[in-house]
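>>> the following block contains a protein sequence and its predicted model.
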Amino acid sequence: MAAKFELYKDNAGEFRFRLKAGNGENILASEGYKAKSSAENGIESVKKNASDDARYEKKETASGKHMFNLKSTNGQVVGTSQSYESASGRDNGIESVKKNAPDARVEDLTA
């Protein structure tokens, strides 16, 4: 199975997207957007910025786990990873986004 973006509506009625790897694992998730078009723009921003190492912000959570944010050219966070046990797991997650996001199809689950 190829990687894909899932565009969906959350329980609060906001639009969100997640990038799923070919194995079905979530590798990146968005914030909530009031408008569907804003979420769609977020997907395009992820596709555009995914290959640029400088767009990734590597972080450690308060509990000592590792995660990352993908930022757009204006510095806004467009996607956040899950938490990883190790820095190498996080780095593998970044590589997965870089490899999968640019060509991932969009599955609209709001229709």
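That came through, no problem. Note that the coordinates shown come from a computational prediction; the quantities given were computed from them, not determined experimentally.
>>> only C-alpha atoms from now on, for both contacts and neighbour counts.
Will do.
>>> pull out the buried residues from stretch 49-60.
Buried residues in stretch 49-60, defined by neighbour count with 16 or more other CA atoms under 10 Å: 49, 50, 51, 55, 56.
>>> between those residues, which is closest to residue 6?
Sorting those by distance to residue 6 puts residue 50 at the head of the list, at 16.5 Å, by CA to CA.
>>> so what's that closest one closest to, chain neighbours aside?
Excluding the flanking residues, the one nearest residue 50 by CA to CA, 6 or more residues apart in numbering is residue 98, at 4.9 Å.
>>> second structure follows, compare the two:
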Amino acid sequence: MRFVVYKSGASALSQVWRWRLVAANGKTIADSAEGYYSKADCLHGIELVKGTNVLTPVVEV
């Protein structure tokens, strides 16, 4: 698996940073669902996801 960081948006002014988690078979299995105005914020979002583990609760709503 790997995280892919990229810019998206129609114009240079509307571009935001996003990430996606891609499996070995090339399929996207998770994405940022929101855009980040700075690359640093995008990378921080990735670190938050990487910080989850088996102790992270799963909640049904």
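Great, that's in hand. The structure displayed is predicted, hence computed values, not measured ones.
>>> just to check, the residue nearest to residue 50 of the first structure is in contact with residue 54?
No. Under the criterion of CA atoms under 8 Å, residue 98 of the first structure lies out of contact with residue 54, with a separation of 11.9 Å.
>>> which elements pack onto the helix or strand hosting residue 96 of the first structure?
Here residue 96 of the first structure, judged by DSSP states H and E, is contained in helix 87-100. Taking 3 or more CA pairs under 8 Å, 6 or more residues apart in numbering; DSSP states H and E as the contact definition, the neighbouring helices and strands of helix 87-100 of the first structure are strand 26-29, strand 66-71.
>>> by contact count, what packs against the shortest one?
Strand 26-29 of the first structure makes packing contacts with strand 15-20, strand 77-80, helix 87-100 when contacts are defined by 3+ CA pairs under 8 Å, 6+ apart.
>>> what about the helices in the second structure?
Secondary structure of the second structure by DSSP state H: the helices cover 39-50.
>>> quick one: residues contacting the residue of it positioned farthest from its centre.
Distance from the C-alpha centroid of the second structure peaks at residue 61, with 23.0 Å (CA atoms, centre = their mean). With contact set as CA atoms under 8 Å, 6 or more residues apart in numbering, residue 61 of the second structure has no partners.
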